[in-house]
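Novice: Sequence and computational prediction follow.
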Amino acid sequence: MSQKISKEFGISVKKDENFSEWYSQIVEKAGLADYISAKGFIVLRPYGFAIWDLIRIYLDQKFKETGHLNGFLPCLIPESLLNKEEKHFKGFNPEVFWVTSSGDSLLNEKLALRPTSEALLYSIFPKWISSYRDLPLKMNFWNTALRAEIKSTKPFIRNSEFLWQEGHTAHADKKEAEVEVMTILYLYKHFIEKVLSIPTISGYKSNKEKFVGADYTTALEGMMPDGKALQLGTSHNLGLNFSQPFEIKFLNKNNNEDFVWQTSWGISWRLIGALIMVHGDDKGLILPPIVAPIQIIIIPIYKDVNEHLVKDHANRLRDSLVSLGYRVFVDERDEFTAGWKYNEWEMKGVPVRINIGQRDIESNNVEVVRRDNRQKSIVPMDNLSKEIEKIFQSLQSDLYCKAETFLKEKTKIITNFDDFKGILDGHSGFIVTGWCGNEDCEVRVKEDTGADIRVIPFDSKDLPTGPNTTNDVIRDCIYCRKKANKIVIFAKAY
């Protein structure tokens, strides 16, 4: 029976042979999410929600430490509000779901299901802001957004409704807004790299790819195992582009009226998709300890004669570890073999497994198994907490280093367009190259290859290819061959 169950619930394809199917199986079989009949919508199961909740708890604390307060916004936006910022609205119009009736009665005005909250929130800001004493106003929201993604959907990566976090701030001067943009971007970067163990490249979006209505957009891009880029977080400087149409003004210290300077920024449950893709293997998920709903799984190994004794010790061990702050679960189910349990918890990506049986109790040791490399070690009970902490730190670091090595391998400096197309026809990846700054060249590259400018790195030291990637190496635009005035990263993307 256990063999039949294992085949049914195990991953039936290899990650490097059928990446898309591998990903879909993990989402479903690890108990992260399930599907409904409406295309583009998923149900987040408790285990998947627990991962999102740990992401939320960590970031929420960081936002509060930097002076941001949480609020709540309705999900319906009157069309007239969207039309107040016409350029912004046009950018989202193809993706907007509309509510046009209430029961059998047509509404006097169409209501948009929130694709993003700028227009709705900024219509309220004039009520809250009148003086420099009201600034900075720094708000954050944990909510959902809806965008009509019905063609190429992928759970956590591209959905018609998704969980996300969006921050909105208003400032008395331009410089303060610029500082806010970078503060948040690097808060995201630290979280994604140090907590999720996913390396990123930071920089600006091109004008074509920036957030609609922003002066500029900063972003973090990650590389997925299939060679496609994934945008992991953005932070936008909105300048005066919303405060002017929405008349968000304040009296400054000289008693003169000014418009506020604004920012917005966000991440989404796309980070869960990135975790699956970057760290998962042919056995299932591999979760970094900080965002693992269960950090330690304890498997009691017993026969009928010693079942009570072994389970009792396993539960006492759990209580001891829980008292130290670990998230621990004991799998006491009798209907499954120990081997089946190993496979299930490997599928769910639990960082550490502890096996405990009669002989372990007698010797006062336990067997500890790492999820990432399946390394086993016999650890004295008296030293268990210290050993687990060392494993957690090593696992977190090793996951990052492995992903960083892959990112560097998949990043190439290319100066010839034929070579550029050849890479994108093959294994894809990040291409570091020159760009003249002309949007026409950017569009032509996209049309010819399917790749777009993912990010314009802040500095050469932000490049995986190292600080020697300068204009001494890259002199010309990859498309028109005119002098390059920017070093950029092209890639195909989700």
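Specialist: Noted; the coordinates are in hand. Numbers count the residues shown, from 1 in each chain.

Novice: C-alpha only now, for contacts and for neighbours.
Specialist: Noted.

Novice: what element comes up after whichever strand or helix holds S394 heading to the C-terminus?
Specialist: In this structure, S394 sits in helix 384-409 according to DSSP states H and E. Per DSSP H and E, the first helix or strand lying C-terminal to helix 384-409 is strand 411-413.

Novice: And here is the other one:
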Amino acid sequence: MSKEEVGITVTKNEDFSEWYTQVVLKAKLADYAPVKGLIVLRPDGYSIWESLRSTFDSKFSKNGIRNGFLPILIPESLLGKEQKHFAGFNPEVFWVTHSGTNEVGDRLALRPTSETLAYTLYSKWIQSWRDLPLKINFWNTALRAEIKATKPFLRTSEFLWQEGHTVHTTQEEAEKEVMKILEIYKNTVEEELAIPVITGKKSEKEKFVGAVYTTTMESIMPDGKALQMGTSHFLGQNFSKPFEVKFADKDNVEHFAWQTSWGVSWRLIGAMIMVHGDDKGLVLPPKVAPTQVVIVPIYKNDEGKEKVFEKVQEIKSNLELQEIRIHVDDREGLSPGFKFNDWELKGVPLRIEIGPKDIEKESIVIAKRHTREKSSLNFSKIEKIPSILDEIQDEMFKSAKIQSMQNTIEIADYSDFKSKIEKGGFINSPWCGKLECEEKIKEETGADIRLIPFDSENSDKKCIYCQQQSVSVPIFARGY
């Protein structure tokens, strides 16, 4: 892709992968780093992440969760304490073996996830029931060797995420925490990013290594592939026992604690790009858009410019008082048409156009990015712009919901399943619960069990693969 190319040069339907990459780069959300598998987050991309972080922090705080910080290096000896858990990450781990020219001795892993480090510390911090529940969230980077099939935000060797780790006195309390977090994730993604999600449990095969069970939220992308949007794990005592996370109860009797862990990453930004973007580029939901409204002044001479900018400043001040994130495009030497296309590429939800003729009519022209519809708005109704942004947010969610429903089908016949999976989408099919059927379906079709929706237990149907009695109706799909 040459520097001379302006705008998106492929359509979303003809080459989804190339379209996605062009949107990420040309909308200036991120760029490639000099090291393969790494990306650089540019200010607009980071602003979206900050918006999500702010929302999560507010909701976490209301749930008694506080933020902490963990270092990035983990001694190999700690990772080995929970062998099954670490074995799942071992192929992806980056290792530090030298400090300068000297060997470090115990190899140091660049954090793939933080359970082992956090729980070594938790065992020191927790003595009695008075120290519980302990709820800490960490805004970290994680590093996992994704060298071959990398894609910005979706699969990179280093990524931004949050990971929460909580400790409880009872199993019941820990399991309630798992579900509280999943609900926070679901509400935030749907309300802030306007992306519908489905929640449920992972199968035993697909659960987080070391967890008793994993709850998840999944979305279907426009190309028919599924994307895991976040997970919340019930760890039981699987980590508290090897790491000796114990507490003395009110009778001074010692018990192993019950634990949870959970996280989302910047792949949420990737999902937002894929779900809402179009052939013109990025389409941003107003709640997370770094710039919610852009004003493009239109004039031909200095006299017209002065008159227009006087009104532009008045509108800008009015909207800033309503806490709208607004920008005035006063760049010289660029035509209004070029500016319109540039802001459409960047996905700004609402554009205001104003020139001398508009001032005479006492109105502005507003252009909605998600529909590209234009209309006039009287000066006296400028106060309506915040509610127009709310309408855009709602319309984007409804549109994404329809798209998701159109990409979801129910199939009970395996030959039909194999045919339909080639087109992608979520497929609801009965399953007997046996690992061998799950593995055969994956081997023959490339489709995983993405999740088993809550309350999807079913004993009236036959397994899609072996025709034995089904126990549930999972959602199958090929995924990112």
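Specialist: Everything's here; your move. This one's a predicted model, so the numbers in the text were calculated from it and none came from an experiment.

Novice: which residues in the stretch 101-250 of the first structure form helices?
Specialist: In the stretch 101-250 of the first structure, the helices defined using DSSP state H, counting those that start in this stretch lie at 118-122, 125-128, 174-190.

Novice: and those as JSON lines, adding mean neighbour count?
Specialist: Below are the helices of the stretch 101-250 of the first structure laid out as JSON lines (neighbours: other C-alpha atoms under 10 Å):
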{"stretch": "helix 118-122", "mean neighbour count": "19"}
{"stretch": "helix 125-128", "mean neighbour count": "14"}
{"stretch": "helix 174-190", "mean neighbour count": "18"}
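
Novice: Onto which residues of the first structure does stretch 329-349 of the second structure map?
Specialist: Aligned by TM-score structural alignment, stretch 329-349 of the second structure falls on residues 331-351 of the first structure.

Novice: buried stuff in the helix or strand where R359 of the first structure lies?
Specialist: Counting by DSSP H and E, the element that carries R359 of the first structure is helix 358-363. Under the neighbour-count criterion of 16 or more other C-alpha atoms under 10 Å, helix 358-363 of the first structure has 358, 360 buried.

Novice: quick revisit: mind putting the helices of the stretch 101-250 of the first structure into CSV with distance to L238 of the first structure?
Specialist: What follows is the helices of the stretch 101-250 of the first structure, written out as CSV (distance: least, C-alpha to C-alpha, whole Å):
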stretch, distance to L238 of the first structure
helix 118-122, 10
helix 125-128, 14
helix 174-190, 9
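
Novice: ok so V43 of the first structure is a helix residue?
Specialist: No. With DSSP: H, G, I helix; E, B strand; the rest coil as the criterion, V43 of the first structure is assigned strand and is not in a helix.

Novice: residue contacts, the aligned residue in the second structure for it?
Specialist: Alignment note: V43 of the first structure maps to V40 in the second structure; criterion TM-score structural alignment. By C-alpha atoms under 8 Å, 6 or more residues apart in numbering, the contact list for V40 of the second structure reads 30-33.

Novice: now that we have those residues, which one has the most neighbours?
Specialist: Highest neighbour count within those: A30, with 21 neighbours (other C-alpha atoms under 10 Å).

Novice: How about the contacts made by the aligned partner of that one in the first structure?
Specialist: Using TM-score structural alignment, the partner of A30 of the second structure in the first structure is A33. With contact set as C-alpha under 8 Å, 6+ apart, A33 of the first structure has these partners: 27, 42-45, 48, 155.

Novice: Count the residues that sit near F56 of the second structure.
Specialist: With other C-alpha under 10 Å as criterion, F56 of the second structure counts 16.

Novice: Aligned to it, what sits in the first structure?
Specialist: Correspondence of F56 of the second structure to the first structure, assessed by TM-score structural alignment: L59.

Novice: and that match, helix, strand or coil?
Specialist: With three-state DSSP as the criterion, L59 of the first structure reads helix.

Novice: Name the nearest residue to it, sequence neighbours excluded.
Specialist: Of all residues beyond its chain neighbours, the one nearest L59 of the first structure is F191 (7.8 Å), with distances taken as C-alpha to C-alpha, 6 or more residues apart in numbering.

Novice: next one: C480 of the first structure
Specialist: Sequence neighbours aside, C441 is the residue nearest to C480 of the first structure in space, at 6.7 Å (criterion: C-alpha to C-alpha, 6+ apart).

Novice: ok, whatever residue of the first structure lines up with V197 of the second structure - contacts?
Specialist: Structural correspondence for V197 of the second structure with respect to the first structure (TM-score structural alignment): T200. Residues counted as contacts of T200 of the first structure (C-alpha under 8 Å, 6+ apart) are 189, 192-193, 220-223.

Novice: what's the answer for L268 of the second structure, then?
Specialist: Per C-alpha under 8 Å, 6+ apart, neighbours of L268 of the second structure: 153, 189, 229.

Novice: Count residues in the vicinity of the second one, would you?
Specialist: Around V189 of the second structure there are 21 other residues, counting by other C-alpha under 10 Å.

Novice: Now do it against K176 of the second structure, distance only.
Specialist: Separation of V189 of the second structure from K176 of the second structure (C-alpha to C-alpha, to the nearest Å): 20 Å.

Novice: now do E422 of the second structure
Specialist: As judged by C-alpha to C-alpha, E422 of the second structure and K176 of the second structure stand 38 Å apart.

Novice: ditto for P152 of the second structure
Specialist: 34 Å.

Novice: ok so, going back, the helix holding R359 of the first structure vs the second structure, mean deviation?
Specialist: When the second structure is overlaid, helix 358-363 of the first structure sits 2.4 Å from its aligned residues on average, using mean C-alpha distance after the TM-score superposition for the first structure.

Novice: and that helix, what does it pack onto?
Specialist: helix 307-323 (3 or more C-alpha pairs under 8 Å, 6 or more residues apart in numbering; DSSP states H and E).

Novice: can you list the residues that contact the helix it packs on?
Specialist: 298-302, 327-330, 332, 356-358, 361, 385.

Novice: Go through these and name the one nearest L395 of the first structure.
Specialist: Closest approach between these and L395 of the first structure, by C-alpha to C-alpha: S385, at 15.2 Å.

Novice: which ones are touching the residue in the second structure that the closest one lines up against?
Specialist: If you follow S385 of the first structure across to the second structure using TM-score structural alignment, you land on E383. When contacts are counted by C-alpha under 8 Å, 6+ apart, E383 of the second structure touches 318-319.

Novice: what's the match of stretch 329-349 of the second structure in contact with?
Specialist: Here stretch 331-351 of the first structure has contacts from 2-3, 6, 10, 26, 29-31, 280, 283-289, 292-301, 311, 370-372, 392, 395, using C-alpha under 8 Å, 6+ apart.
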